[in-house]
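Student: Sequence and predicted model, in that order:
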Amino acid sequence: MDRIVLLGVKGGPAVRKNSQMPTASLLQLVGHNIVIDCGIGVSRSCVEAGVSLLQIDVIFITHLHSDHVLELGPLLYTAWTTGLNRQITVYGPPGIAEYWDGFLQSMAFDQQIRIADEGRQPIRDLVAFHVFGEGPVASIDEIDVSALRVDHPPVTDCFALRFQTADKNVVFSSDTCYFPPLADFAKAADVLVHEAMLVAGVDALVRRTPGADRLRAHLMASHTPAADVGRIAADAAVRRLVLNHMVPIDDPDFGDADWLAEVAKTYSGPVQVGKDGMEIILNP
């Protein structure tokens, strides 16, 4: 069954009681298990979605903000200590190899002990890293993957991803401000998973948080108001829009109706407000 599972839909790295988890998604397409971004909690969420870490084939990291990459190393390492005996391929932006080298250095003692004591194959032999930029990224059997550099200041290497087969087309926006070229990139997608910001919620956050003016300036420059997300979906004529990486997500004064009302200003198609564990079936 081809599907998307939202493993974490919260924007930002904080982990709070009774809130959603940071960004990660699972795409199951033509028999492949593909993870997009590895925010904290991704390993547990993947297993709860019914996919063992040993069943992951490919991982894509859209950019190097911590809420997208923090648990990449721990996920791969836990797969290794669980018995990984085949290769996992990781695609990431410039800097991803340095992240991996640093993580492995931090685990050097444990690696050496397990290789010597348990006879494990070195983890470097089981994980292949590829750096990508804008344009075609990979062909995974019947899946063609391409990337679009989006606008997420101050990060320059941040990419939306498009996964396309003969009969399915799924796009993940990554983190971005309102970026009209994304509509062409997502043209006629079956599902567009797009980050979203609720401006009224951000304003409420700033009002109750001393010294948060700089945070507001960052959010407004780097993320997409929900109404503009709807504008992208409408211009792209996507079949379904799914809101992801939502900011803010844990304010009890705002709920699904607020998100949907903003999107409805510009997009009249089907919309789902993302939740951790939400499953989106990809129909033929």
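Tutor: In hand now; what should we look at?
Student: use CA for all of it now, contacts and neighbours both
Tutor: Will do.
Student: Please tell me how far the closest residue to residue 180 other than its chain neighbours sits from residue 185.
Tutor: Leaving aside its sequence neighbours, residue 180 sits nearest to residue 232 (C-alpha to C-alpha, 6 or more residues apart in numbering; 6.6 Å). Distance, residue 232 to residue 185, by C-alpha to C-alpha, to the nearest Å: 10 Å.
Student: swap in residue 5?
Tutor: 22 Å.
Student: These two: which has the busier surroundings?
Tutor: A count of neighbours by other C-alpha atoms under 10 Å puts residue 5 above the other of residue 5 and residue 185, at 22 against 18.
Student: who touches that one in this structure?
Tutor: When contacts are counted by C-alpha atoms under 8 Å, 6 or more residues apart in numbering, residue 5 touches 25-27, 49, 277-280.
Student: Make sure it is indeed in a strand.
Tutor: Yes: secondary structure of residue 5 (DSSP: H, G, I helix; E, B strand; the rest coil): part of a strand.
Student: residues contacting the residue nearest to it when sequence neighbours are not counted?
Tutor: Take residue 5 and drop its neighbours on the chain: the residue closest to it by C-alpha to C-alpha, 6+ apart is residue 279, 4.5 Å away. Applying C-alpha under 8 Å, 6+ apart, we find residue 279 in contact with 3-6.
Student: Highest neighbour count among those?
Tutor: In terms of neighbours by other C-alpha under 10 Å, these top out with residue 6 at 27 neighbours.
Student: Pretty sure that residue sits against residue 272.
Tutor: No: if you go by C-alpha atoms under 8 Å, residue 6 and residue 272 don't touch, sitting 11.3 Å apart.
Student: any residues in contact with both of these two?
Tutor: Counting by C-alpha under 8 Å, 6+ apart, residue 6 and residue 272 have no contacts in common.
Student: Tell me where the stretch 51-200 of the chain has strands.
Tutor: Secondary structure of the stretch 51-200 of the chain by DSSP state E, counting those that start in this stretch: the strands cover 58-60, 88-92, 127-131, 135-140, 143-149, 159-164, 169-172, 191-197.
Student: what packs against the shortest one?
Tutor: If contacts are counted by 3 or more C-alpha pairs under 8 Å, 6 or more residues apart in numbering; DSSP states H and E, strand 58-60 sits against strand 32-38, strand 88-92.
Student: okay if I get the ones you listed as TSV plus distance to residue 78 and mean neighbour count?
Tutor: Formatted as TSV, the helices and strands packed on strand 58-60 follow (distance: least, C-alpha to C-alpha, whole Å; neighbours: other C-alpha atoms under 10 Å):
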stretch	distance to residue 78	mean neighbour count
strand 32-38	13	23
strand 88-92	13	21
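Student: Show me the one of the ones you listed that comes nearest residue 208.
Tutor: Set against residue 208 and scored by C-alpha to C-alpha, the helices and strands packed on strand 58-60 come closest in strand 32-38, at 30.0 Å.
Student: let's bring in a second model and compare:
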Amino acid sequence: MSHTLLNESNADQYRTRVTLLGTAGGPPWWDGSDRTGISTVISVNDDHYIVDLGEGWGPQFRKSNLGPVGFQKGLDNVRAVFVTHHHSDHIVDLPNLLLLAWHNGSDGLKSPIQIYGPGNRGELPPIFAPENREQLPEVFNPDSPTPGLTESAAKLMEAYALDINDRMRDNAKQDLRDVFEFHDIELPGTTGDRPNEDPTPEMEPFEVYRDENVRVTAILVDHRPIFPAFAFRFETADGSVVVSGDTGVCENIVKISADADMLLHECIDMDWVDTLMGPNSPKPDANLMQHMLAAHTSIEQVGPQAQAARVKSLVLTHLVPGNTPAEKWQQAAAGYDGDFYVGEDLMQFGIGAPRG
């Protein structure tokens, strides 16, 4: 299969498209950068599948013109949403989806939007470098300290109960419980039973979603101590697209990406990390530097990882920091011999051949 970097004039010619709504990773606001929070859309037959809901994905979705023609270019054609993991920069705008879907559609969604994400972690993450802490943190929300997607979404909607009841009673809005269906992604068998000791066990990709357009599989990736953390692969009639989520170098991302037409991969600038915690920084911390590298993929590592997976094209996204110059990210092409792109907000790719 082939792919094409699109512009507005030829985007509609492709049945399967990839749109980068936002390409910045990390919770901070990056000075000198207009990148928005991480979010990606895979579109098939004019239906849309969103991966992650970083800050600003909603306005970016409207700017992308992916919504149907008509009132507000809304969410009517969003079929499913997939959350890679529960870090704030990937889910901070989940409430916007839940509460604003009513106001961004024509006359009510015809079928519920399916939302898939990690389930309950099962146990608290370990304390990092406890010997360096004067006092260990108290557990936040001890009754349920590691909730999964379904529980988190339910609590979010409870928090906004006044608004939800008002919209349904005074504005005659559709019952919000009919707009979304939430699913915790269930790991196969005993996979993931030891999240602190073995967060990325050897495993095969497993199916989490299927419809007439697409088959979606998932695999655990190494974003310790966050668990579960997933990469997703989208298989369509036009080709395959993998979204890495946040991950360090690991065999599972190579496995799920094998021979894919496109791999959207996160990347971190370790020179920037060095300025924060390297030996010449104001607060040197070699252990924390290694911790950061284990949970992410550096500019030097991402090309060889894509090469090992034999992917046809590599697109960098979830860039940390968001204000590293594009020419620095270009260095990530070293060690990779396929088509390479540094992702930009609202960049689009067509997968496969144009529609006949």
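Tutor: Perfect, thanks for sending it. Just so we're clear, the structure is a prediction, and the values are computed from it rather than from any experiment.
Student: Please work out the TM-score for the two chains.
Tutor: Once superposed, the chains reach a TM-score of 0.92 (TM-score structural alignment, normalised by the length of structure 1), with 280 aligned residues with a C-alpha RMSD of 1.9 Å.
Student: just so I know, which of the helices and strands packed on strand 58-60 of structure 1 lies nearest residue 134 of structure 1?
Tutor: Of all these, it is strand 88-92 that lies closest to residue 134 of structure 1, at 11.4 Å by C-alpha to C-alpha.
Student: what's the spacing between that closest one and its chain's center?
Tutor: Strand 88-92 of structure 1 sits 14 Å away from the centroid of its parent chain (C-alpha atoms, centre = their mean, to the nearest Å).
Student: Which stretch of structure 2 lines up against it?
Tutor: Using TM-score structural alignment, strand 88-92 of structure 1 lines up with residues 113-117 of structure 2.
Student: Pull the contacting residues for residue 151 of structure 1.
Tutor: 158, 175-179, 222.
Student: out of the residues you listed, what pair is the most spread apart?
Tutor: Longest span within the contacts of residue 151 of structure 1, C-alpha to C-alpha: 158 and 178, 13.7 Å.
Student: Looking at the two now, which is surrounded by more residues?
Tutor: Counted by other C-alpha under 10 Å, residue 158 of structure 1 and residue 178 do not tie: residue 158 has more neighbours, with 28 against 23.
Student: Tell me the spacing between that one and residue 132 of structure 1.
Tutor: Noted for residue 158 of structure 1: a distance of 10 Å to residue 132 of structure 1, by C-alpha to C-alpha.
Student: which residues do those two both contact?
Tutor: Residues within reach of residue 158 of structure 1 and of residue 132 at once, by C-alpha under 8 Å, 6+ apart, are residue 93.
Student: if I read this right, residue 268 of structure 2 contacts residue 297, doesn't it?
Tutor: Yes: if you go by C-alpha under 8 Å, residue 268 of structure 2 and residue 297 touch, sitting 6.0 Å apart.
Student: The two: which is more packed in?
Tutor: residue 268 (29 against 25).
Student: which residue in structure 1 lines up with the more buried one?
Tutor: Looks like residue 268 of structure 2 aligns to residue 197 there (TM-score structural alignment).
Student: Quick one: residues contacting that match.
Tutor: Residue 197 of structure 1 touches 223-226, 246-248, counting by C-alpha under 8 Å, 6+ apart.
Student: Tabulate the residues you listed in TSV, adding columns for secondary structure and distance to residue 16 of structure 1.
Tutor: Converted to TSV, the contacts of residue 197 of structure 1 look like this (DSSP: H, G, I helix; E, B strand; the rest coil; distance: C-alpha to C-alpha, whole Å):
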residue	secondary structure	distance to residue 16 of structure 1
223	coil	21
224	coil	23
225	strand	23
226	helix	23
246	strand	14
247	strand	14
248	coil	12
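Student: Among the residues you listed, pick out the one closest to residue 111 of structure 1, please.
Tutor: Set against residue 111 of structure 1, the nearest of these by C-alpha to C-alpha is residue 246 (36.8 Å).
Student: The equivalent of the closest one over in structure 2 and residue 329 of structure 2, how far apart?
Tutor: Superposed on structure 2 with TM-score structural alignment, residue 246 of structure 1 falls opposite residue 319. The gap separating residue 319 of structure 2 from residue 329 of structure 2 is 9 Å, by C-alpha to C-alpha.
Student: burial of residue 330 of structure 2, as a residue count?
Tutor: 14.
Student: From residue 194 of structure 1, how far off is the counterpart of it in structure 1?
Tutor: In structure 1, residue 330 of structure 2 lines up with residue 260, judged by TM-score structural alignment. Separation of residue 260 of structure 1 from residue 194 of structure 1 (C-alpha to C-alpha): 13 Å.
Student: How about residue 164 of structure 1?
Tutor: Relative to residue 194 of structure 1, and taking C-alpha to C-alpha, residue 164 of structure 1 is found at 17 Å.
Student: again with residue 219 of structure 1
Tutor: For residue 219 of structure 1 relative to residue 194 of structure 1 (C-alpha to C-alpha), the value is 15 Å.
Student: Give me the more crowded residue out of the two.
Tutor: Each of residue 219 of structure 1 and residue 194 has its neighbours counted (other C-alpha under 10 Å); residue 194 has more, 25 against 20.
Student: For the closest residue to that one other than its chain neighbours, give its distance to residue 185 of structure 1.
Tutor: Using C-alpha to C-alpha, 6+ apart and skipping the chain neighbours, the partner closest in space to residue 194 of structure 1 is residue 173 (4.9 Å). The gap separating residue 173 of structure 1 from residue 185 of structure 1 is 10 Å, by C-alpha to C-alpha.
Student: do the same with residue 79 of structure 1
Tutor: As judged by C-alpha to C-alpha, residue 79 of structure 1 and residue 185 of structure 1 stand 33 Å apart.
Student: Residue 207 of structure 1 too?
Tutor: Distance of residue 207 of structure 1 to residue 185 of structure 1, given as C-alpha to C-alpha: 36 Å.
Student: Also residue 259 of structure 1?
Tutor: Taken as C-alpha to C-alpha, the span from residue 259 of structure 1 to residue 185 of structure 1 is 24 Å.
Student: just residue 10 of structure 1 next, same as before
Tutor: From residue 10 of structure 1 to residue 185 of structure 1 the distance is 24 Å (C-alpha to C-alpha).
Student: Over to residue 206 of structure 1?
Tutor: 33 Å.
Student: can you check residue 6 of structure 1 too?
Tutor: The gap separating residue 6 of structure 1 from residue 185 of structure 1 is 21 Å, by C-alpha to C-alpha.
Student: roughly how far is stretch 150-168 of structure 1 from the heart of the chain?
Tutor: 10 Å.
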